[in-house]
Every structure is written in C-alpha cells, then in structure tokens.
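> Mind folding the following:
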Amino acid sequence: MKQSLDGMTIGFIGLGLMGKPMCANLHSAGANLVVHNRTHAVAEAMQQDGIKAVTTPVQVAELCDLVIIMTPDTTSVENVLFGEQGLSKVLHSRSLVIDMGTTAVTPTRVFASRLAECGAEYIDAPVSGGEIGAIDGDLVIMAGGSKGAIHRAQPVFDVLGKSTVHIGEVGTGQVTKAANQVIVGLNIGAVAEAFTLASGAGADLNKVREALMGGFASSRILEVHGQRMIDESFAPGGKITTQYKDLSQAIDLAAEFSQQLPATELNKSFYGELIDAGKGGLDHSALILALETHQVEK
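Next up, the predicted model:
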C-alpha cells in the first residue's frame, strides 16, 4: 500500500513523459502540488484542486520547501536551479531539491555544492522504469545524498517507486544511472541484433521471443522492448534522443576516469544514425530500424 502524503506540498518542475504521471501519483497520494513546465500550457492543463501551475521555477521554490526536478538534460537542470528565475534565488535552510532526471555526474556535484551555500540540501535520484514505471508508481530510484535528506524524501520516493537504494553521497545516484543506461542501451541492441538474425533466417519472432523468455536470455528488455520491435510500435516510452544523451554522458564520465566503453560507443552510433534520419522522437526500441540499414545486400 502506497504511503499517504496528506498535508505535504511538493513542487514539481518538468511535465514530460515521466513527469506527468509522477505528478498524478503524488496528487493521488494526497500531496498538494505546485507545478512548472517550460511550456506553460502543459502545466496549466494540469491545474485542478490541489495542483497549482506557476510560470517560473522561483515561484515553485517560494511556495514549496521540497522541489522535484524532472527535466531532460543537464543544461535544463542548471537553468532551473541558477537561471534568471531559478530556484536558487529563494532557497533556504529548509529547502530540499531532488533531481530525478538523468544528469551528468560532475555538474550534479557542482550543483549540490552551490546550493549548499544557500543552506539547501540536494539529492540526485534518477530513476529506471520508463513511462510505464512512472504511470504504475513502480520506478526504481537510485539516490545520492545525505542520510538525513534521503530520510526526508523517502515518503515521496515510496509513492513514486517500488524500491529506493541510497547509493552514497551526492552524484552516486547519477553514476548508477549511467551504468543503468549502458546496460539498457546494449541490451536493446542485443535484442535488436538477435531479432534481425532470427527474422532474416526465417523464424517467427513471436515464437522466438516466447522461447527466449523461458531461459537465460530472459529480461525486461526482451519482454517489453522485444514486443515493441515485433509490433513495430515505437510510440516513445523512452526516446532515442534521450538514450543517445544518456550514453554520451556515460562515455564522458568514463573518459574522466581514463576509461573506454567501446561497445557503448558503437551502440551510441546506431542511435545517432536514427537521430540523423529524423527518427529521434521514436522509442529507443526502434534501434532495430538502424540495424536493418546495415544488412548486406544479396
């Protein structure tokens, strides 16, 4: 049973594929919400009893001590925090800011340090589970921050997710998410290659998937994304552009520690081809479309 958030007021910034259903779950749990989105009409459309739409991030911080950010990239997080109408203008010692998007690690640590100067606490708590997990409230949350801050955020996390792991200090949540995205990206690539092979050799992909789901190849990627590939159903649950950005961040992080991720580099290049072909808004399971262009002509 999900925890009640009755009496709590939560700020939420970023109302995209993930943000909207996350807000819906918080509201259903009893929280009052103050919401903001770069496109104000999106926030305005959500306005109802218990959900107030505002036009700037600073207005969110004026009305809420706890603010969640769910925006698409590092630059947007920085703008929300430190832009002309950013949260940092009015943050104080009772403020807790939680970034639940996928943000680069080193900037995350810088953001936390800058907010500490205002007395505010910062948690990086990226999630896994995609739009389905956001809708169902069973996201996996990877959190970095102080024990006190995580304890304070836990009732919110319990509503949004099925599990929360406190990884360590600020930034370690994003380190974990980078590892997650490497695994997700490569697994989507593995399923796409396997299906391309099986289809080319004349096998029924529905039967192939059914058989593989019963053995060591079974995975959530094969279950969900494999079915999307078979159905050619690529409405975005997680966009190609987002996967490309996340893999880029993982590669950049590896470079900071003099590491190379050769398989990830190759995987990223296929997502890049789809973006170049104007297909970046499709679900990342559409990676299989890139592999089709690499088949040898007979």
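> Going by C-alpha atoms from here, please, whenever you check contacts or count neighbours.
Noted.
> quick check: longest strand of the chain.
When the chain is parsed with DSSP state E, its longest strand is strand 161-168.
> Quick check: which helices or strands does that one pack against?
If you count contacts as 3 or more C-alpha pairs under 8 Å, 6 or more residues apart in numbering; DSSP states H and E, strand 161-168 packs onto strand 139-144, helix 147-160, helix 172-200.
> what's the angle between the longest one and strand 139-144?
When axes from the mean of the first three to the mean of the last three C-alpha atoms, to 10 degrees is applied, the directions of helix 172-200 and strand 139-144 differ by 140 degrees.
> thinking again about what came up before, buried ones in the longest strand of the chain, by neighbour count?
G161, T164, H166, I167 (16 or more other C-alpha atoms under 10 Å).
> likewise stretch 137-144?
Buried-residue list, stretch 137-144, by 16+ other C-alpha under 10 Å: G137, D138, L139, V140, I141, M142, A143, G144.
> Then stretch 167-185?
Neighbour-count burial for stretch 167-185 flags 167, 170-178, 180-182, 184-185 (criterion: 16+ other C-alpha under 10 Å).
> Please provide the structure for the following sequence as well, for comparison with the first:
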Amino acid sequence: MSQNVAFIGLGIMGLPMAKNLVNAGFTVTGFNRSPKAIDDLVAAGGKGATSIADAVKDADIVITMVPDSPDVQGVVTGEEGVFANAKSGALWIDNSSIRPDVAVALASEAREAGLRPLDAPVSGGEAGAIEGVLSIMVGGDTADFEAAKPVLDAVGKTIVLVGPSGSGQTVKAANQLIVAANIQALSEAVVFLEAYGVDTDAAIKVLGGGLAGSKVLDQKAQKILDREFAPGFRLALHNKDMGIVTSAAREAGVVLPLGALVAQLVTSTVASGDGALDHSGLFRGVQRLAGKVEAPLPA
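Down below sits the predicted model:
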C-alpha cells in the first residue's frame, strides 16, 4: 500500500490495529500519550511522531482510537489537533466509541476543515484487534466508506456501512447494550450453577452448543470460571458506553428497561473498585449481590 496512515491512540485496541496496518503494507505513523506504545509500534515496523500535528501532516488517512467523547474532541480540535493539521482531502476514521451526537457534530467540523469523516467504532475486544477480525460499524458517505475499505479490511472482518454520520456510533451503542446484558446473564448463570455444585466446565460446554450459545459465552465464560479478569475491554469503558446508551435512548424518547438496569449494575461494579478489570468482571458484581464476595483482586 502506498497510503500513509496516522494512528492516534495506541492502547489495548489501537496498538494491535496499527500493527495490522503495518503488516498489510501501509506506512503507519503513530502517536500516543505513553511513549512506550509508540516504541512498540516502531519495533513492529511503524513510525513514531512527537505530536498529533507531526503524525497527521503527511497522512492520507487519519485514525483516532481514544477512550471517550472528550478525548476525541481533544485530539481533533485546536491548533495542534487533527483538523488544523491534516491535509485537505484526507480521510478521518474515528474508531473510538463516543456519543452519536458528538460524532455528528465532529463530522460537520471535519468537512469544514476539508476532511472526509467516518465514525467507525469497533467490536471484538483485544483478541479481535490482535487477530484483525473486528466488527466495524461505519457511519458516513458511501464514497468515503469505499475509499476507506482497504484500511478497514486490514483490521476487521465484518465491515458494514450502517448510515450517515453518527450511525456507526448508534449501532455501537446497541452492540454494547447487547454485550453487557449477555455478560450479566452469563455471570448470573455461573453464580447459579456454582451454588448447586454443578460441573461448570461441562455446563458451559453444553450451554454453548444450544440456543444459549453466543460469542460472549465463547469468549468470556472461561475468564469467569478462572476468575481471570485481565482487561481486554475495561469495565470502566463499558460503563461509559452504557451511559451513552441510556442518554441516547432518553433523547430519542425510547424506553430500555433491561438496558437501564444493566447500566446500573455495571456502574455498581465499577463503583466497587473493579473498573480496571475486563468487562467479564461484571461477575464480581453478581457475586456481591449474592453475598459471595471473594477476596479483592491484586492491584
């Protein structure tokens, strides 16, 4: 590939995505607040930048992958941001998960700056990012989507244009609602099974082969059984996403009874000190409610 890609945000998801772009033949220049992540990208064949402005100045495509709406606003606006320093006509792909209304507003600002915006949040967690099989829901113009397809193909497997700007973030919010509800149900099922002394490994195997089977069960059940909650996707971020779900639902005038309850359960688990854990750590919140609190995990 002859295209230059600037990648802003080399975290749990961003770094493996950037590495996959390098492996696909793109020239990738990365910037991150932590210099170690930049060093890791350079070791994988990418380039490092000293600032956002430095990273994006020669980029044909700018990708942002940061935690929340204010973070995206912080890296794209201002004198040192993407909009002021990227060249006219460059694609801006935001793989972050943020509020749909913020995505719409920033897309408008990007167009005024001469950029072509796509909101393209991803699903699949750290494993999906490493393996390059993320599900990517994209909002924006069809022509821009087609232009961005080679880049998206390098990091994802299921890639769908779901509507105009902001639509990708709306679909991602729905995704996070479904995932959180599934993890909550799986956590409750494991607590229930353990209370009866069932062989949980056998139970999960047979449940996975029936209608109860899901990607959440496939990817998260063993983490719960092993009490191994190293973050692939942190609970604190899922808590943020559930806040997006509930606020967007209120703005749309729709009622999400289960979503509202699960959002509170996620918040409770985070408030109990488990925000840095993988979102399968929602299981610990169920344990607390059941009076089966285990020893705190090491910091």
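> what's the TM between chain one and chain two?
Here the superposed chains carry a TM-score of 0.94, computed using TM-score structural alignment, normalised by the length of the first structure; 292 aligned residues with a C-alpha RMSD of 1.4 Å.
> matching residues in the second structure for the longest strand of the first structure?
Applying TM-score structural alignment, one finds that strand 161-168 of the first structure aligns to the residue range 156-163 of the second structure.
> Over to stretch 26-35 of the first structure?
Taking TM-score structural alignment, stretch 26-35 of the first structure hits residues 21-30 over in the second structure.
> what's the answer for stretch 270-286 of the first structure, then?
Counting by TM-score structural alignment, stretch 270-286 of the first structure corresponds to 265-281 in the second structure.
> how far does the matching stretch stretch from start to finish?
11 Å (C-alpha to C-alpha, to the nearest Å).
> circling back: export the buried residues of stretch 137-144 of the first structure as CSV, with columns for distance to Q295 of the first structure.
What follows is those, written out as CSV (distance: C-alpha to C-alpha, whole Å):
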residue, distance to Q295 of the first structure
G137, 40
D138, 38
L139, 36
V140, 36
I141, 38
M142, 38
A143, 41
G144, 43
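> now for those residues, which pair is the farthest apart?
Largest separation among those by C-alpha to C-alpha: G137 and G144, giving 20.1 Å.
> sorry, back to before: for the match of stretch 270-286 of the first structure, which residues meet the burial criterion?
Those would be 265-270, 274-281, for stretch 265-281 of the second structure by 16+ other C-alpha under 10 Å.
> how much does the helix or strand harbouring E265 of the first structure stray from the second structure?
Element membership for E265 of the first structure, per DSSP states H and E: helix 262-276. Comparison of helix 262-276 of the first structure with the second structure after fitting gives an average deviation of 1.9 Å (mean C-alpha distance after the TM-score superposition for the first structure).
> list the helices and strands that helix packs on?
By 3+ C-alpha pairs under 8 Å, 6+ apart, helix 262-276 of the first structure packs against helix 172-200, helix 240-256, helix 287-292.
> what's stretch 177-192 of the first structure aligned against in the second structure?
The aligned range for stretch 177-192 of the first structure is 172-187, by TM-score structural alignment.
> Repeat that for stretch 125-138 of the first structure.
Going by TM-score structural alignment: stretch 125-138 of the first structure matches residues 120-133.
> helix or strand for the alignment partner in the second structure of F111 of the first structure, which one?
F111 of the first structure maps onto L106 in the second structure, with residues paired by TM-score structural alignment. Using DSSP H and E, L106 of the second structure sits within helix 100-112.
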